[in-house]
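[1] generate a structure from the sequence data that follows.
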Amino acid sequence: MGKQATEMLKGILEGILLAIISERPAYGYEITAELRERGFSDIVEGTVYAVLLRIEQRGLVDVEKVPSEKGPPRKVYTLNAQGRDSLAEFWGNWSFLAGRLEQLRTDNEGN
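    Have a look, this model is predicted:
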């Protein structure tokens, strides 16, 4: 992925993580693995954890510490009502921007 795509992805990563967590509760490594399975292989684990901390601090997820067979307890993230509202806002903004960008692209194809 090029630098421009990486920068664009950083701007929407919070929404992507909320969308993944909305499907089922998950802990950080599971979320990172899901991102990779969906083709977001360039996102590093440290970035995922930084965004998870931010959405936790903003109150968009509920966090439960679950014992782990190896090492410290895992934080399992579940989307709460505030997180669902934030995700709905994200998808609304995404739809708006995607529509405007597509219109701009098609307008410029004739030039």
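
[2] CA atoms for contacts and neighbours, from now on please.
    Fine.

[3] buried residues in stretch 31-47?
    By 16 or more other C-alpha atoms under 10 Å, the buried positions in stretch 31-47 come out as Ile31, Thr32, Glu34, Leu35, Ile43.

[4] in stretch 103-111, what's buried?
    So, applying 16+ other C-alpha under 10 Å, stretch 103-111 has no buried residues.

[5] and the buried residues of stretch 31-47 as TSV, adding distance to Gln82?
    Shown next, in TSV, are the buried residues of stretch 31-47 (distance: C-alpha to C-alpha, whole Å):
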residue	distance to Gln82
Ile31	20
Thr32	22
Glu34	23
Leu35	23
Ile43	25
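
[6] and for comparison, fold this next one:
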Amino acid sequence: MQNMTADVGAQIRKGVVEYCALGILSREPMYGWRLSEELVERGMIASIGTLYPVLGRLKDRGLITSYAGESGSGPVRKYYKLTPAGEAELSEFRRQWEPFTRSVQDIVAGDDA
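    Below is the predicted model of the structure:
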């Protein structure tokens, strides 16, 4: 049974990790390592190696862009930020997320709709 629970968690994370990255980037542009630390800390990804495919998909969809920026403590870093399309996508996700999670909670808790 525990393996099934782990699989559910992995599927849930897989479904929302891109939106979590957009949410973090909506606060401020940041470089990949820092973004990965934020996502690892919250249990959304396992390591930085998991992040780059996510960033690639977001970039391919036009939801983020990257630019070279001074780090203040070393070499120039590649920073990521939301595009207007990314802001719109995140806004739509936020609009749908709360009622969705409320419905899921009601269903799995056994509450009547």
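
[7] follow-up on the earlier one: of the buried residues of stretch 31-47 of the first structure, just say which sits nearest to Arg58 of the first structure.
    Minimum distance to Arg58 of the first structure across the buried residues of stretch 31-47 of the first structure is 18.5 Å, recorded for Ile31 (C-alpha to C-alpha).

[8] tell me the contacts of that closest one?
    If a contact means C-alpha atoms under 8 Å, 6 or more residues apart in numbering, then Ile31 of the first structure has Leu17, Ile20, Ile21 as its contacts.

[9] with Lys59 of the second structure instead?
    Contact partners of Lys59 of the second structure, counting by C-alpha under 8 Å, 6+ apart, are Thr65.

[10] that one maps to what in the first structure?
    Alignment note (TM-score structural alignment): Lys59 of the second structure maps to Glu56 of the first structure.

[11] what's the average distance for the strand or helix carrying its match when superposed on the second structure?
    Assigned by DSSP states H and E, Glu56 of the first structure falls within helix 45-57. Taken over the aligned residues, the distance from helix 45-57 of the first structure to the second structure averages 1.0 Å (mean C-alpha distance after the TM-score superposition for the first structure).

[12] just the strands in the first structure please.
    Here the first structure has its strands, by DSSP state E, at 26-27, 61-66, 74-79.
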